[in-house]
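>>> Okay, structure incoming, though there's no sequence with it:
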């Protein structure tokens, strides 16, 4: 059974806060099962966007995990990330957008799997 998105987001933000990384919900989506997009702002005009991984990335033995992948291997201008997020909102108005700020680009998504 998968954790409600609202609970997962709250736990993720608490994890970030515990590491000294500022994070906030920019857009609340569907409480139960909205997709989550995580923007990591590097505070230099660039950012990295993490999106839900394609279904093929999931392990059948752990279907309740949330797996994220970056949209590009390197940071991109923040404006590019914002344009992508606008497209995602038009496609699915139930998405969540979480933004963190960290010069090192830490995201902690590899630690937040449930």
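Looks like it came in fine. Please read these numbers as outputs of a predicted model, since none were measured by experiment. Residues are numbered from 1 along each chain as shown.
>>> Every contact and neighbour count from this point should use C-alpha atoms.
Noted.
>>> Just give me the residue right at the centre of the chain.
residue 38 (2.3 Å; Cα atoms, centre = their mean).
>>> Other residues contacting the one helix or strand residue 11 maps to?
Assigned by DSSP states H and E, residue 11 belongs to helix 5-18. If you take Cα atoms under 8 Å, 6 or more residues apart in numbering as the criterion, helix 5-18 is touched by 22-24, 30-36, 98, 100, 107-108, 112, 114.
>>> Next one for the comparison:
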């Protein structure tokens, strides 16, 4: 019998939230998606009116999943893009981190893959 080795979304979200809190960064779950298989978008607000949001996508060259930019620019425009995405996919998780340096923690071991 085959089993799915993918990590449940809520487990990954919990790890990301914990890692951010340990780094002293404010983090929020702005939309709670499907616990087991919801997609995730992470938004980083740099507190200067700008933001970047990333989502997981397949890297066709390597055959692996990677975090790629979903939207970036004026924070209001990024928020509007996130609202449209959430309206199309109610299982979508929307996470937000605030960091003047623009750190998302998505490149850290255990969170990047």
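In hand now; what should we look at? Computed from a predicted structure; not experimentally measured.
>>> How close are the two chains, by TM-score?
After superposition, the two chains reach a TM-score (TM-score structural alignment, normalised by the length of the second structure) of 0.85; 107 aligned residues with a Cα RMSD of 1.8 Å.
>>> thinking again about what came up before, against the second structure, where does the helix holding residue 11 of the first structure fall?
Mapped onto the second structure using TM-score structural alignment, helix 5-18 of the first structure spans residues 9-22.
>>> what's the mean distance for the matching stretch versus the first structure?
Its matched residues in the first structure lie on average 0.7 Å from stretch 9-22 of the second structure after superposition (mean Cα distance after the TM-score superposition for the first structure).
>>> in that stretch, what counts as buried?
9, 10, 13, 16, 17, 19, 20 (16 or more other Cα atoms under 10 Å).
>>> what does stretch 59-68 of the second structure give?
66, 67.
>>> Stretch 33-50 of the first structure too?
Quick answer for stretch 33-50 of the first structure (16+ other Cα under 10 Å): 34-42, 46-50.
>>> Give the equivalent position in the first structure for residue 105 of the second structure.
Per TM-score structural alignment, residue 105 of the second structure is aligned with residue 108.
>>> Just give the closest residue to that match, not the sequence neighbours.
Nearest non-adjacent residue to residue 108 of the first structure, counting by Cα to Cα, 6 or more residues apart in numbering: residue 16, 7.1 Å away.
>>> before we move on, what about residue 112 of the first structure?
residue 12 is the one closest to residue 112 of the first structure (Cα to Cα, 6+ apart), at 6.5 Å.
>>> Please tell me how far the one you found sits from residue 90 of the first structure.
Remark: distance between residue 12 of the first structure and residue 90 of the first structure (Cα to Cα, to the nearest Å) = 25 Å.
>>> what's the answer for residue 20 of the first structure, then?
32 Å.
>>> now swap in residue 31 of the first structure and tell me
18 Å.
>>> Could you do residue 35 of the first structure as well?
Applying Cα to Cα to residue 35 of the first structure and residue 90 of the first structure gives a distance of 13 Å.
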